[in-house]
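> The sequence and its predicted three-dimensional model are supplied below.
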Amino acid sequence: MRFASLLAVLWFSLYSLPVAAQPASSPLGEGAAVAVAIEQSVQRAIERTGPSIVAIARVPKADGAHAAADFTFNVPTLEQPAVDPTDPGYVPTFFASGVILSPDGLILTCYHALDDPRQNDYYVWWQGKNVRATVAAPLVQRSAAVVQAGDPWTDLAVLKIDAKGLPAMPMGDAAELRRGSFVISLGNPYATARDGRASASWGIVSNLQRTARPQPPEAAGDAAVVDRQSLAEFGTLIQTDARLNLGSSGGALVNLRGEMVGLTTSLASVAGFEQAAGYAIPIDEPMLKIIETLREGRQPSFGFLGVEPSDTPSGRGARIARVVPGLPGDQAGLVSGDVIVAVEKVPTNGAAALFRELSRRPADSDVELLVARHGPGGVQPQKLTVRLGKKQLNLSKPGFSQIPEPTWRGMQADWATALPPHQLMFSRRRFDADLAVLRVDPDTPAWKAGLRPGQFIRSVDGQVFQRPAAFYEHVEQAEGDVTLEIVGNDGRRQKVIVGRGEGE
């Protein structure tokens, strides 16, 4: 039931009460008191969080020049001249919402709202204070924004503007939401929040762990398989009946305490129906860790267990059909036949649910699994702690970040689990190694030494490293030749000496 409907019922109840039933201390009656209390809660939540919402415009770069250099861009038609974005009459062609993360100008929004940063510029409007006036009246400010990082898997991105003293959004926990929880949506529908005032709508949480519709491939035949290109397609979204009009993506879904519990992300209209269903990315502990990585200008990485799960007949838990030797699941003690009931106390009812929860956790993080194992005495519950590897994601859209993935002498080393699955499953049967070569650029020292993608790194100068960060820390300190012991897909071990490059 929407807030408006709820209030209507309360007011109807008010005027339906007999006169004798209305308390003497409240001339409007008990129904009005409840309605006013809800109204005041909504107003306080909007007052607390509204200033943390910004309007975002995406503007295609001008041909042959950077659009930020001048205001000769975004011409809707050949007849209509360009206008200044600071002009109140200016309406962006592409627009979205954003949430202030920090006083120094970090802005959270949706990845899909930004498209390709190489082809677009971004502008942000927010409400500041007019320090030049005798009274601190609101002043709408506009700044060019730079993309810190964007991740297509979670549909999250972070922008940076040159600002100080911005009101950061208070963060809540989406894990506390239930169906029927009251929520408020704040955003920039139809680019109206360029005046510095976010638009608000209200409603309830219609459901949780909703699945987004998969995006079809750009060019595919009838027999093509549609791969899931985002975490939301495995069922992580909050569904709400709060009105989310065009441009609300990247806005905030807040609770009545004035805390952000979701990032509004999409509409799902159904043919023949006028009302669209609104969705939001849940803001909880795993998502906050991902956001922190994006704030740093880095690409996030996601957890990988190394098992083949299947659904159970009862629908409770995910049964392990196969454990790949040497991978995190095997190292944690999982065996075929185990049923993973929960990940970090979150139920995993089916293979997709297990995949979803693991894919929300960062790589190299310790995760507690609740496992049901069949033994001589029957089914015994066990708790296992696993250190997740890194998932290999083959997405149609790339991520972007200010800080690129590290390389050394022309090669990129990473978790072995980040290799393509077919290569990983075949090779790891013969040996155990935590690191692998993911990429080698031609005509570099690593290439000339014989290193190729898919090789596993057993040791570096006689030392074994289990994490990419430790590997890079060691090799970056090396001034001369570095000896790597590698293993190929055929299981053959060899030592490779990687020399210095020119100018190194």
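Structure's in. What do you need?
> okay, CA-based contacts and neighbour counts for the rest of this
Noted.
> Remind me what the helix or strand hosting I238 packs against, helices and strands.
Per DSSP states H and E, I238 falls inside strand 237-240. Counting contacts by 3 or more C-alpha pairs under 8 Å, 6 or more residues apart in numbering; DSSP states H and E, strand 237-240 packs against strand 199-210, strand 277-282.
> Identify the residues contacting that strand?
203-212, 262, 277-282 (C-alpha atoms under 8 Å, 6 or more residues apart in numbering).
> G50: what secondary structure?
helix (DSSP: H, G, I helix; E, B strand; the rest coil).
> Touching, it and L186? I think so.
Yes. With contact defined as C-alpha atoms under 8 Å, G50 reaches L186; the gap is 6.8 Å.
> Common neighbours of these two, please.
Shared contacts of G50 and L186, counting by C-alpha under 8 Å, 6+ apart, come down to A198.
> what about these two, which has more around it?
L186 (36 against 25; other C-alpha atoms under 10 Å).
> nearest residue to that one other than its sequence neighbours?
Closest residue to L186 apart from its sequence neighbours, by C-alpha to C-alpha, 6 or more residues apart in numbering: A200 at 4.7 Å.
> try P420
In this structure, P420 finds its nearest non-sequential neighbour in Q392, 6.3 Å apart by C-alpha to C-alpha, 6+ apart.
> which element is that neighbour on?
Short version, using DSSP H and E: Q392 is in no helix or strand.
> Next: S248.
Counting by DSSP H and E, S248 is part of no helix or strand.
> I'd guessed it sits against T192; true?
No. Applying C-alpha under 8 Å, one finds S248 not in contact with T192, separated by 10.4 Å.
> Okay, one more to line up with it:
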Amino acid sequence: MKTRKFILNKVLSLVLGIFAVTIVPSMTGLLPSAVAASVAGLPDFTEMVEKTGPAVVNIRTTEKAKMAQGAPGIGADDEEMQEFFKRFFGVPVPRQQQPERPSRPKRPGAPQADEEIARGVGSGFIISADGYVLTNAHVVDGADEVYVMLTDKREFKAKIVGADKRTDVALVKIEGSNLPRLTMGDSSKVKAGEWVIAIGSPFGLDNTVTAGIISAKARDTGDYLPLIQTDVAVNPGNSGGPLINMRGEVIGINSQIYSRSGGYMGISFAVPIDEAIRVSDQLKATGKVTRGRIGVQIGELTKDVAESLGLAKAQGALVQKVETGGPAEKAGVEAGDIILKFNNVAIDRSSDLPRLVGNTKPGTRSTITVWRKGANRDLTVTVAEMEQEKTAKREEKKPKAEQAANALGLVASDLSDAQKKELKIDGGVAVELAEGAAARAGLRAGDIVLRLNNTDIKDAKQFAALVAKLDSKKMAVILVRRGDASQFVPIRPNGQ
């Protein structure tokens, strides 16, 4: 019995030995490759950060003490928060209680008005070896002095070369040579899903690196240009810092975040570097940015309106108002036109038009293609230089009417010759009462109806006849003028 047990133990030991010698090493040999496979595709940012980090700078701004009076309770950190959060698409600014701070000692013999008070902290990056630095316009806006600090702790007093609030781009200059600089990339080639990093000074923490991906490449936020959306962590103080791709190239300037709480929520926006460089080149040359204008007020074209007007799809910019004596009026553009192309470039969204026109040199003769009454027309317009918009004068006319509400829910009356002359129109009818479908569509007394589908309105009798012939199963669209602006409004007859 003992002999049998002894033999079994020997055999078991031999088997385990063979397993340890042959099988285990082969398994452990597989482990590194398995781990490598599990992390395949994850980027290593260390070399890129070492290469690009020295060209990213901290920017602090100050103002004279006399300029800071009248704003008690707002410290430097809170001021930066105000500058940053006011760009959050209308989200209320969270006010923070500021702790008591010891007063700064006065310099001997210096008057109080000369004291510099810290007002904000931001970021920037060097784009040339001789000291040109890009940042956001809101970082330096209102500053009396701007200071730029490099990663090696050298600090320079900077000069603001120029700032453009429309694109939120500013160019500042420090005196230096052989400075580290970043390489510019091509923001038009970015793709959703690619890795990027942001380097900046959130809350004053110099050279902080965060990483993420491109969420969308051309997000229209209502600003002058489409922005790059990312999920890179960006916070107050990151403003003006670079957004860098995996090749170490700058593709954007971190400018905004979206937040309901006042903190980072996974959505941040950057100014495309192509536009930023175009702006900075003008700032460097002239200290300002010159843009073109044609003198129209535009709106978005909806699907219902496009279908009612006979357009294949909802694209283009709807002309709501044409400036009197402006380039567009001289070219023959009318309220109600749909601008489909500018210099043969298609207008997919209404926001495309001001960008294309703005990038056109004033004095240039350009071709615009408009859709009017079911057909395309090419018009030649001479682009003028953009100037400050004038406030439009609004008129409200309430002519009396005697007929009952029609199938659109409108009671309309004729306009007098004097009213037409004052409004500078040849026809149309005045809305006396809007009910039912018209009221739900937003029409009200005093509006002027200029067109029904593709037919100009001459008088109330013609308008009533056209409405009576409408198909209640199809959406109709009317061109309505309110004050100085015109807008297409879709309405279904009989309120169906």
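Thanks, I have the structure now. Computed from a predicted model, the values in this text were never measured in an experiment.
> quick revisit: show me what secondary structure element comes after the strand holding I238 of structure 1.
strand 252-254.
> so what corresponds to G193 of structure 2 in structure 1?
Matched to structure 1 by TM-score structural alignment, G193 of structure 2 sits across from G180.
> Quick one: map S266 of structure 1 onto structure 2.
Per TM-score structural alignment, S266 of structure 1 is aligned with Q256.
> and if you look at V487 of structure 1?
Aligned partner of V487 of structure 1 by TM-score structural alignment: none.
> related to what we said a few turns ago, now do the same for the residue nearest to L186 of structure 1: its match in structure 2.
Matched by TM-score structural alignment, A200 of structure 1 corresponds to V209 in structure 2.
> tell me, how many neighbours does that match end up with?
By other C-alpha under 10 Å, the residues close to V209 of structure 2 number 17.
> go on, K461 of structure 2?
14.
> So which bit of structure 1 is the helix or strand where it lies matched to?
K461 of structure 2 belongs to helix 460-468 when elements are defined using DSSP H and E. Counting by TM-score structural alignment, helix 460-468 of structure 2 falls onto no part of structure 1.
> before we move on, back to that, does the residue nearest to L186 of structure 1 touch I184 like I think?
Yes. Look at A200 of structure 1 against I184 with C-alpha under 8 Å: they come within range, at 6.7 Å.
> on that earlier part again, most packed of the helices and strands packed on strand 237-240 of structure 1?
Greatest average neighbour count among those goes to strand 277-282 (a mean of 26), per mean count of other C-alpha atoms under 10 Å.
> and the angle for that one with strand 199-210?
80 degrees (axes from the mean of the first three to the mean of the last three C-alpha atoms, to 10 degrees).
> now strand 277-282 of structure 1: which residue numbers in structure 2?
The aligned range for strand 277-282 of structure 1 is 267-272, by TM-score structural alignment.
> thinking again about what came up before, counterpart of the residue nearest to P420 of structure 1 over in structure 2?
Using TM-score structural alignment as the criterion, Q392 of structure 1 maps onto E387 of structure 2.
> residues near that match, how many?
Look at E387 of structure 2: counted by other C-alpha under 10 Å, it has 11 neighbours.
> And it, how close does it get to F45 of structure 2?
E387 of structure 2 sits 45 Å away from F45 of structure 2, taking C-alpha to C-alpha, to the nearest Å as the criterion.
> Ok, L150 of structure 2 next?
According to C-alpha to C-alpha, L150 of structure 2 stands 21 Å off from F45 of structure 2.
> Those two - which one has more neighbours?
Each of L150 of structure 2 and F45 has its neighbours counted (other C-alpha under 10 Å); L150 has more, 22 against 16.
> Per the alignment, name the residue of structure 1 opposite the more buried one.
L150 of structure 2 maps onto W126 in structure 1, by TM-score structural alignment.
> quick one on the thing from earlier: possible to save the helices and strands packed on strand 237-240 of structure 1 as CSV with distance to D364 of structure 1?
Putting these into CSV (distance: least, C-alpha to C-alpha, whole Å) gives the following:
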stretch, distance to D364 of structure 1
strand 199-210, 25
strand 277-282, 22
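> what about those strands, which gets the closest to D116 of structure 1?
D116 of structure 1 lies closest to strand 277-282 among these, at 21.0 Å (C-alpha to C-alpha).
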